[in-house]
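Asker: the amino acid sequence is not available; the structure is as follows:
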């Protein structure tokens, strides 16, 4: 067989093999279970609010939840995010009645209900503060995929800070995850996104 014909034949075999390989890969991918597309964020919890009452996720059914995890001794990020949440809800007018803002402490050692009550009062009457035992806080943080850890101060152990995720979570009326907002989200953007979220939801 002439050399040119051999090369053409070899190229044809390679193309056929590549085509069969691609077809087999497509079949395997189609046969694999597909994800539901539902974010695994949120779930049952049982904590204590700033008035000392026990609260679970069922107490929020029928309203959206806007949830932020932090701690009252936080010097900057927490008050900034809570101010953004408060301002966005104020800007929404009557529509904000559909949304319950919630601040969950990741520092139960210091954030007692009494401390939480004094703190959340700085951000208007809407905000609910939740705290609990270390185990209860850990369970809710795990459900929401929240990172937190004590940042020890060797010189003053009682003045430690908490490293933690800085994300605002929006949950729907059934307690299911809708979307999250990063730390860089400003009041205007958060207001707009909240309006869209509660408008398009059934």
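Answerer: Noted; the coordinates are in hand. Keep in mind that what you see is a predicted model, and the values were worked out from it rather than measured.
Asker: every contact and neighbour count from this point should use C-alpha atoms.
Answerer: OK.
Asker: isn't residue 176 right up against residue 42?
Answerer: Yes - between residue 176 and residue 42 there is a contact at 6.7 Å, judged by Cα atoms under 8 Å.
Asker: before we go on, here's another structure to hold up against the first:
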């Protein structure tokens, strides 16, 4: 091969290599960038996963049965004296606001108190919040597996106390079928702000 051609071939190989490196080093654009109040939270793709729980009607369900559309997942318990009712009320209010805009989302309440939260109690709790809210409970092992999948925390303060309280995480996750968790909301996010952001995500998907 003539020297000139060898030089061109070497340059072409270097350029091709740099192009591959550049493609690997540049992150994919965030399709939901306009919906976030800040940068995409790190580790978001590691939150969520399969779970098997028990529905309000006593049926065994998986995440595929529950997350059939945009969903707001919250982990708590019905005997919670303050945090859980407020957070679930906020989620329900955001859902009502979205209903008025013709945007559908399903609020989901997963109990971390399987010993006390029976399907019947979960149904009573969720019906009070929103007619479309889904309440899930299960065995201690099932609940623990679901909590681990979503990287949540919960711990019973005094198991011997009949009226024991549970320390737990308070994030609400926005989940899409096929996409998983796309964002989460902290407690200081109000219902209108939540509704605006959820609507943005849903319209970005559609």
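Answerer: Now that the structure is in, tell me what you want to look at. No experiment lies behind these values; they were computed from the predicted model shown.
Asker: which SS class is the spatially most central residue of the second structure?
Answerer: The second structure has residue 173 as the residue nearest its centroid, 2.7 Å off, counting by Cα atoms, centre = their mean. The three-state assignment at residue 173 of the second structure reads strand, by DSSP: H, G, I helix; E, B strand; the rest coil.
Asker: is it correct that it is in contact with residue 180?
Answerer: No - judged on Cα under 8 Å, residue 173 of the second structure makes no contact with residue 180 at a distance of 9.5 Å.
Asker: which residues in the first structure form strands?
Answerer: Under the criterion DSSP state E, strands of the first structure are mapped to 46-49, 54-56, 64-70, 99-105, 128-131, 148-151, 161-164, 168-171, 177-181.
Asker: for the first structure, which helix is longest?
Answerer: Determined from DSSP state H, the single longest helix within the first structure is helix 3-31.
Asker: that helix packs against which elements?
Answerer: For helix 3-31 of the first structure, not one helix or strand is in contact under the criterion 3 or more Cα pairs under 8 Å, 6 or more residues apart in numbering; DSSP states H and E.
Asker: counterpart of residue 107 of the first structure in the second structure?
Answerer: Taking TM-score structural alignment, the alignment pairs residue 107 of the first structure with residue 113 from the second structure.
Asker: that match: neighbour count?
Answerer: If you count neighbours by other Cα atoms under 10 Å, residue 113 of the second structure ends up with 24.
Asker: one step back: deepest-packed of the strands of the first structure, please.
Answerer: Highest mean neighbour count of these: strand 128-131, a mean of 27 (counted as mean count of other Cα atoms under 10 Å).
Asker: which stretch of the second structure lines up against that one?
Answerer: Using TM-score structural alignment, strand 128-131 of the first structure corresponds to residues 134-137 of the second structure.
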